[in-house]
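Undergrad: The sequence isn't on hand, but the structure is:
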């Protein structure tokens, strides 16, 4: 089972340099001003739940052709057995060209999550960790920088991957009960 989703659009933006200090020691206040580039980048992601490994692919748009390229990467990364992909019911996931492509690849099957239940897709939780690793606090000049940032972030997360379990782990149990001793 593989959970797949798209993150984006991730927009390259550059922030101005931070203001310096004034001669009398006060911080100069400046309005937040940043520019957004015309390019948008989408990051396709697939999480293999049994071992926590993730596949990512940066793309210039979100369409059927790029989704099929992403599915090919997922198939190449999973050479044996059937592949069930849990995803949302986006038009590119269910288009005629995608369904035709899936007929040529009988190992891949889709399972769509219901509308309004995106939390059932475990990739959504993985995006939060991925954003902190690859995108948080960074300024990207163009879409190539975003694509470059996804590769080491994915490698870093895959190096310490564990089976992905939905929900919180149970709290640890106490080994010995508490004993109270009262002295008179």
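TA: Looks like it arrived, so ask away. Predicted model, so just to flag it, every value in this text is computed and none were measured.

Undergrad: rest of the way, CA atoms for contacts and neighbours
TA: Noted.

Undergrad: residues in contact with the biggest helix by length in the chain?
TA: Of all segments of type helix in the chain, defined using DSSP state H, the longest is helix 143-159. In this structure, residues lying in contact with helix 143-159 by C-alpha atoms under 8 Å, 6 or more residues apart in numbering are 10-12, 39-41, 52-60, 130, 133-135, 140.

Undergrad: Same check on stretch 10-19?
TA: Identification of contacts with stretch 10-19 by C-alpha under 8 Å, 6+ apart yields 27-30, 33-43, 139-143, 146.

Undergrad: Could you report the separation of residue 158 from residue 54?
TA: The spacing between residue 158 and residue 54, counted by C-alpha to C-alpha, to the nearest Å, is 6 Å.

Undergrad: More neighbours: these two, which one.
TA: residue 54 (23 against 15; other C-alpha atoms under 10 Å).

Undergrad: Just want the angle from the helix or strand containing that one to helix 143-159.
TA: In this structure, residue 54 is located in strand 53-59 according to DSSP states H and E. Compare the direction of strand 53-59 with that of helix 143-159 by axes from the mean of the first three to the mean of the last three C-alpha atoms, to 10 degrees and you get 180 degrees.

Undergrad: Can you name every helix or strand that the next helix or strand after strand 53-59 contacts?
TA: The helix or strand immediately downstream of strand 53-59 is helix 64-77, counting by DSSP H and E. Contact here means 3 or more C-alpha pairs under 8 Å, 6 or more residues apart in numbering; DSSP states H and E; on that basis helix 64-77 packs against strand 41-48, strand 53-59, helix 96-103.

Undergrad: Can you name every helix or strand that the helix or strand just after helix 64-77 contacts?
TA: Of the helices and strands lying after helix 64-77 in sequence (DSSP H and E), the nearest is strand 83-87. Under the contact criterion of 3+ C-alpha pairs under 8 Å, 6+ apart, the helices and strands touching strand 83-87 comprise strand 2-10, strand 108-112.

Undergrad: here's the one I want to compare it with:
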């Protein structure tokens, strides 16, 4: 009996998987195409790895997925070949849309435009693909495609991007003792706008209405310092936006922060923050420490989030007949905020931010077009 126990168990023999040249070409295309649906690319990788003779367990370890997932798609491919990589049909009426049609819709949406139009609509895609508009809508929903929407972005070209992210985020997560951390910036050229006709109030079934045109009554600039620990804000308004006004604001901060505490300022590289006059003032006040955010990365400065609240709740829909009225409202809004301040919770670590950006660059940049700067950025992000 002991001898029998020492013998290896025969195990279940894996199904043989051999690819034709056409199948290999198709699977390789799905893997390499940057805009292939993720589920299809993942299944193609499984089949290609299995075709190289590796066991299901080895493929699962290599791709970082469950072995049951490899078992399933190997068996599905052996039984149904390329068609087996589509989702299994559900109980009820058999599906009328083949995998190739779905892939065609997704590929067209991501990689082309309809004639002279800038983006696809359900109607134009339905006419091109020979499917109904509701079917196009379901495909787009399934793959989270929204051709009618667009967003903005900007990649930082700062050569010290990694170091600055680590520095600033490190302050957020581990602020120094006996010190305050203030996120500082200016919201410049806030306009005092008055509508050409009175605003019509909201009524049941009807939103508030206002004229599309307006009268300008001057501009002001708000200098603000957001305390990351308790959410309080030091604010100061100036009609002009120069280094001399920024220096006055630094004096205001110096008076507001108790003696004996260091002051760590998070701010951008705007010209008014780097003049010889400002550097000389900082040199005479050694308790001030400046931490610059990366170029083009205002999202890392918490005061920008606070500026967003101010804009949404006061400025965007405000009606002001003079610059004095606008400034009075801003001061009153800040006073109200400071009565019940709310700090923001910064959750992402520097490692997570850098990895997320590196992963995104990897997804959107073809391997053959990767620049040396991007490679340096990715390797730097991975090392932290």
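TA: All right, it came through fine. This structure is a prediction, so every number in the text was calculated from the model and none was measured.

Undergrad: Buried only: go through the contacts of helix 143-159 of structure 1 for me.
TA: Under a neighbour-count criterion of 16 or more other C-alpha atoms under 10 Å, the subset of the contacts of helix 143-159 of structure 1 counted as buried comprises 10-12, 39-41, 52-60, 130, 133-135, 140.

Undergrad: Count the neighbours of the residue mapped onto residue 337 of structure 2 from structure 1 for me.
TA: Aligned against structure 1 by TM-score structural alignment, residue 337 of structure 2 finds its counterpart in residue 157. For residue 157 of structure 1, the count of nearby residues is 18 (other C-alpha under 10 Å).

Undergrad: ok, now the one 4 residues further on?
TA: As a burial measure, residue 161 of structure 1 scores 13 neighbours (other C-alpha under 10 Å).

Undergrad: Once you drop chain neighbours, what's closest to it?
TA: Distances taken as C-alpha to C-alpha, 6 or more residues apart in numbering place residue 52 nearest to residue 161 of structure 1, at 4.9 Å, with adjacent residues excluded.

Undergrad: Over to residue 253 of structure 2?
TA: Of all residues apart from its sequence neighbours, residue 234 sits closest to residue 253 of structure 2 (C-alpha to C-alpha, 6+ apart), at 7.2 Å.

Undergrad: I'd say that neighbour and residue 251 touch.
TA: No. Here residue 234 of structure 2 lies out of contact with residue 251, judged by C-alpha atoms under 8 Å, at a distance of 11.6 Å.

Undergrad: And the residue positioned nearest the centre of structure 1, how close does it get to residue 161 of structure 1?
TA: Nearest to the mean C-alpha position of structure 1, by C-alpha atoms, centre = their mean, lies residue 127 at 2.9 Å. Plainly put, residue 127 of structure 1 is 14 Å away from residue 161 of structure 1 if you go by C-alpha to C-alpha.

Undergrad: so what's the alignment partner in structure 1 of residue 215 of structure 2 up against?
TA: Taking TM-score structural alignment for the superposition, residue 215 of structure 2 sits opposite residue 35 in structure 1. With contacts taken as C-alpha under 8 Å, 6+ apart, residue 35 of structure 1 has the following neighbours: 13-15.

Undergrad: once you map these onto structure 2, which are still in contact?
TA: Here is what carries over to structure 2 from the contacts of residue 35 of structure 1, by both residues aligned by TM-score structural alignment, their matches' C-alpha atoms under 8 Å: 13-15.

Undergrad: What is the nearest of those residues to residue 96 of structure 1?
TA: Nearest to residue 96 of structure 1 among those: residue 13, at 35.1 Å, using C-alpha to C-alpha.

Undergrad: sec struct for the equivalent of the closest one over in structure 2, please.
TA: Here residue 13 of structure 1 is matched to residue 193 in structure 2, going by TM-score structural alignment. Assigned state for residue 193 of structure 2: strand (three-state reduction, DSSP: H, G, I helix; E, B strand; the rest coil).

Undergrad: Can you say which helix or strand has the residue lying closest to residue 193 of structure 2 once chain neighbours are set aside in it?
TA: Excluding the flanking residues, the one nearest residue 193 of structure 2 by C-alpha to C-alpha, 6+ apart is residue 216, at 4.9 Å. Here residue 216 of structure 2 is covered by strand 214-227, with elements defined by DSSP H and E.

Undergrad: rewinding a little: could you check the angle the longest helix of structure 1 makes with strand 2-10?
TA: For helix 143-159 of structure 1 against strand 2-10, the angle between stretch directions is 150 degrees (the same axes, to 10 degrees).

Undergrad: Now do helix 143-159 of structure 1 and strand 41-48, the angle between them.
TA: Orientation of helix 143-159 of structure 1 against strand 41-48 (the same axes, to 10 degrees) gives an angle of 10 degrees.
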